[in-house]
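Asks: could you look at this predicted model? Sequence included:
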Amino acid sequence: MIFVESKLKNTTELINEANKSILFTTMRPDIVMERGEGMYLWDTEGKSYLDFMGGWAVTSLGHCPSVLKEALINQCNTLINASPAYYNRPMIELAKILTDNSCFDRVFFASSGSEANEGAIKLARKYGAKFLNGAYEIITAVNSFHGRTLATMSATGKKVWADLYEPKVPGFKHIPINDLDAIKNSITSNTCAIMFEPIQGEGGVNELDKDYIKTLSGICKEKGILLIVDEVQTGLGRTGKLFAYQHYQIEPDIMTLAKGIGGGYPLSALLAKESLNIFEPGDQGGTYSSQPLGMAAGLAVVSEIINKNLSLNAKVQGEYIIKKLNAIKSKYGLKNIRGKGLLLAFDFPEDKGKEIAHKCLDKGLLLNSPRPSTIRLMPPLIVTNEDTDLMINILSDVLDTI
């Protein structure tokens, strides 16, 4: 057996090779992350970074949690892949823990949030074809984000994507959030579903009003159309409850999960009510759907979130972060501190979000700026008061220089 040994010995060589061989899709700083543990990442130069970005809400248990490592090792010693043509034990166990702890009855597993949302779109259109005389349109929100496949980009309400990759997949309407008149005026005989994020993450942490969501649920029931909640970013404890829809006393028809469900392992899920168990053989699938290794990862992560009540920690720590941000609010002109649990954001008077995030990176703190004047915080669910205190100290040092 021949092993190819890497000849790239230092960071400069690695970055030079990346600039030659990695397809450009985004701006990346000239650092290479090499290892992680808990709330921290380390690069190839040995520099540590306090992670308040959490891989975009992915590393729900922190970096390299022992429970996930052990689950993957044990499953690797048992069964890695059996094809989606067969059941496997962790697949059944993960489906059970998700349905036992939610209002849903059925689960389809995939690898990414885009795949889960594609599945939700297909299921809604299948429902429209069978029960709504061929209705196929789905209403989504302005500033929403549902993925990067062609259909999920079409569902997404980002203005900068409006003319990208035309022609888009037809059948989507984008309306402003918290505007009931806009929803009512958009529903026609062609509408099969309304799809929304309870809190828009990529859009800048924009929360839908509680009364709006409850009224929306009632409209869907009255009209016989489906309510789909995209919880790719808000699910699995992120907002202070296991699922964000539980804040609003509603029962959606479909929910999508990804990001935090695998704790860093690529995994997603589409959950639906029993009445939507309507796919026929060949309608939906995927080579890696329900792969045992991914199922073991998801089972370990979801079990840990539930058993350790990390949803409660997200609620408590989120309140602490907001308290600490409010303490420096007037000094630095912070505005509109918002969010639930550990999906939080705040704004600046000027468009300095990218500059602030870059300077924090230099000082060993990972933050995200989804909009020019906005900073978003999505730390792992294991974050502590001490982590937040350090984050605030570094952020304050940066703001002092701007």
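Replies: Thanks, I have it. Numbering: from 1, shown residues only.
Asks: all contacts plus neighbour counts: C-alpha atoms, from now on.
Replies: Will do.
Asks: so what's the spatially closest residue to Ile382 that is not a sequence neighbour up against?
Replies: Spatial nearest neighbour of Ile382, chain neighbours left out: Leu61 (6.1 Å); criterion: Cα to Cα, 6 or more residues apart in numbering. Going by Cα atoms under 8 Å, 6 or more residues apart in numbering, Leu61 touches Gly38, Gly263, Val301, Ile305, Pro380, Leu381, Ile382.
Asks: that's a strand at the third one, yeah?
Replies: It refers to Val301. No: per DSSP: H, G, I helix; E, B strand; the rest coil, Val301 lies outside any strand segment and is helix.
Asks: count the residues that sit near it.
Replies: Neighbour count for Val301, taken as other Cα atoms under 10 Å: 27.
Asks: is it true that Ile177 touches Leu208?
Replies: Yes: using Cα atoms under 8 Å as the test, Ile177 is close enough to Leu208 to be in contact (6.5 Å).
Asks: surely Ile356 meets Asp400?
Replies: No: with contact defined as Cα under 8 Å, Ile356 does not count as touching Asp400 (10.7 Å).
Asks: higher neighbour count, these two?
Replies: Neighbour count, other Cα under 10 Å: between Ile356 and Asp400, Ile356 has more, with 22 against 10.
Asks: the helix or strand hosting the more buried one: which residues count as buried?
Replies: Assigned by DSSP states H and E, Ile356 falls within helix 353-362. Applying a neighbour-count criterion of 16 or more other Cα atoms under 10 Å, one finds Gly353, Lys354, Ile356, Ala357, His358, Lys359, Cys360, Leu361 buried in helix 353-362.
Asks: the structure to be compared is supplied as follows:
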Amino acid sequence: MSGQQQLQQRYAASLMNTFGPPKLVLTGGQGSVVTDADGKEYLDLLGGIAVNALGHAHPALVKAVSDQLATLGHISNFFTSLPQVELAERLLGLLGHGEGKVFFSNSGTEANEAALKLTRRTGRTHVVAMEKGFHGRTMGALAITHKEAYRTPFEPLPGEITFVPYGDTDALAAAVTEQTAAVVLEPLQGEAGVNPAPEGYLADARRITSEAGALLWFDEIQTGMGRTGEWFAHTASGVVPDLVTLAKGLGGGIPIGATIALGAAGDLLEPGNHGTTFGGNPVATAAALAVLDVIEADDLLAHVRSVGALLRDGLAADPRVTEVRGSGLLIGLDLVEAKSAEVTAAALAAGFIINNPTPERIRLAPPLVLTREQAQSFLDAWPRLLDEAGLDHGPDDTGSQP
């Protein structure tokens, strides 16, 4: 029995079965490459689901965490630290929307939970969320997550939630009333398979919420921090939201979430309204500052746009791919057949980690430091992976592409 199999057995005997059997036991990583317990290497094109912004073992992140832990690791929120204050200021500056306030937590679902509590401080309880949207697994975040399989086992869920089709302005306008506290949406839906908002939709959402006196809340947990080639996926729209939630890539693998409230929304939560033991701790905030520093110093936003375009063009070149969506290094594609699980398995066997969020969709969210050469190595293997997954070329099938 291999080391991999032994550890998988130990996992099954000791951990709750919330994720199913692990596909691999990973023991190390460097850059965009990870190594399993048997010594096999894989190109990580999922990045911990858009978390490992700087890849694995980036020296700047390792140094920031080590130095901070050696100086001051944890303090309660009766106190503050320089990294906490500096990170809040940096995030507000990157948003560039004027005054605001930040609440730090430990994850995306916690960031959304804080935002949902904040919306209650408006005196309203109704929230409009999007079909196919995903916002987390805690009870409040789950209440605004659309997928029935996630929701049903835990109903009744808190709040008064109305789901509307993503991108449908008329449906959104009909759902928002003067009793609506907030509209929550992802500028680019991630878990659904990377669905972009239609042109003008974010501006429509801003107009509709403003007219009703409701808050506009952008969940940028998966799309923020350079993932799309901009600091935030909503940047290009020019829309100013009331709430932005962040996590995933913000800490580069160190757990951290952020709830950012802009303008008057920043004063809605008062002492005693919310709290956290570990949120905003010196180590996590120092890690996030290191991530921001590297993205800026290495011009990774431009790099992400360039490598993302290379991947999208290369993936779309195969006729068995019907559509490629996304921005930067958050990429979703549709296959001609519902064989995404087979493609993902073929990729893993060949040394590539990718994701299949739906039966016909593939998602890529690699580290922002993925090189063009690494991206090309995946594109070179792509036709063969589709062949091995059993996707036909069509009526004129002549075999694998060269």
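Replies: Cool, got the structure. This one's a predicted model, so the numbers in the text were calculated from it and none came from an experiment.
Asks: which residue in the second structure lines up with the residue nearest to Ile382 of the first structure?
Replies: Superposed on the second structure with TM-score structural alignment, Leu61 of the first structure falls opposite Leu54.
Asks: and its match, how far is that from Leu310 of the second structure?
Replies: 19 Å (Cα to Cα, to the nearest Å).
Asks: how about Pro196 of the second structure?
Replies: 19 Å.
Asks: same question for Val176 of the second structure.
Replies: Val176 of the second structure is 40 Å from Leu310 of the second structure, by Cα to Cα.
Asks: rewinding a little: any chance of the contacts of Leu61 of the first structure in a markdown table, with distance to Leu79 of the first structure and secondary structure too?
Replies: Shown next, in a markdown table, are the contacts of Leu61 of the first structure (distance: Cα to Cα, whole Å; DSSP: H, G, I helix; E, B strand; the rest coil):
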| residue | distance to Leu79 of the first structure | secondary structure |
| --- | --- | --- |
| Gly38 | 28 | strand |
| Gly263 | 20 | strand |
| Val301 | 18 | helix |
| Ile305 | 24 | helix |
| Pro380 | 29 | coil |
| Leu381 | 29 | coil |
| Ile382 | 30 | coil |
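Asks: strands of the stretch 101-250 of the second structure, start to end?
Replies: 126-130, 160-164, 180-185, 188-189, 195-196, 215-219, 243-246 (DSSP state E, counting those that start in this stretch).
Asks: same question, the stretch 1-150 of the first structure
Replies: So, for the stretch 1-150 of the first structure - with DSSP E, counting those that start in this stretch - the strands run 33-37, 40-43, 48-51, 106-110, 137-141.
Asks: can you list contacts of the third one?
Replies: By Cα under 8 Å, 6+ apart, the residues outside strand 48-51 of the first structure that reach it are 39-42, 361, 364-367, 379-380, 387, 391.
Asks: residue range for that strand in the second structure?
Replies: Under TM-score structural alignment, the match for strand 48-51 of the first structure in the second structure covers residues 41-44.
Asks: same check on the fourth one?
Replies: Counting by TM-score structural alignment, strand 106-110 of the first structure lines up with residues 101-105 of the second structure.
Asks: average distance between that stretch and the first structure?
Replies: With mean Cα distance after the TM-score superposition for the first structure, stretch 101-105 of the second structure departs from the first structure by a mean of 0.8 Å once superposed.
Asks: most neighbours of all the contacts of Leu61 of the first structure, which one?
Replies: Tallying neighbours with other Cα under 10 Å puts Leu381 at the head of these, with 32 neighbours.
Asks: Ala261 of the second structure matches what in the first structure?
Replies: Ala261 of the second structure maps onto Ala272 in the first structure, with residues paired by TM-score structural alignment.
Asks: burial count for the spatially closest residue to its match that is not a sequence neighbour?
Replies: With Cα to Cα, 6+ apart as the criterion, Ala272 of the first structure has its nearest non-adjacent residue at 4.5 Å, and that residue is Ile254. Residues within reach of Ile254 of the first structure, counting by other Cα under 10 Å, total 27.
Asks: contacts only, for Ile254 of the first structure.
Replies: Applying Cα under 8 Å, 6+ apart, the residues near Ile254 of the first structure are Phe104, Ala120, Leu226, Leu227, Ile228, Val229, Leu270, Leu271, Ala272, Lys273.
Asks: still contacting in the second structure, which of those?
Replies: Comparing these with the second structure on both residues aligned by TM-score structural alignment, their matches' Cα atoms under 8 Å, the contacts found in both are Ala120, Leu226, Leu227, Ile228, Val229, Leu270, Leu271, Ala272, Lys273.
Asks: in JSON lines: those residues, plus neighbour count and distance to Leu310 of the first structure.
Replies: Compiled in JSON lines, these are given as follows (neighbours: other Cα atoms under 10 Å; distance: Cα to Cα, whole Å):
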{"residue": "Ala120", "neighbour count": "25", "distance to Leu310 of the first structure": "27"}
{"residue": "Leu226", "neighbour count": "25", "distance to Leu310 of the first structure": "30"}
{"residue": "Leu227", "neighbour count": "26", "distance to Leu310 of the first structure": "27"}
{"residue": "Ile228", "neighbour count": "26", "distance to Leu310 of the first structure": "25"}
{"residue": "Val229", "neighbour count": "26", "distance to Leu310 of the first structure": "21"}
{"residue": "Leu270", "neighbour count": "26", "distance to Leu310 of the first structure": "22"}
{"residue": "Leu271", "neighbour count": "28", "distance to Leu310 of the first structure": "21"}
{"residue": "Ala272", "neighbour count": "23", "distance to Leu310 of the first structure": "24"}
{"residue": "Lys273", "neighbour count": "17", "distance to Leu310 of the first structure": "26"}
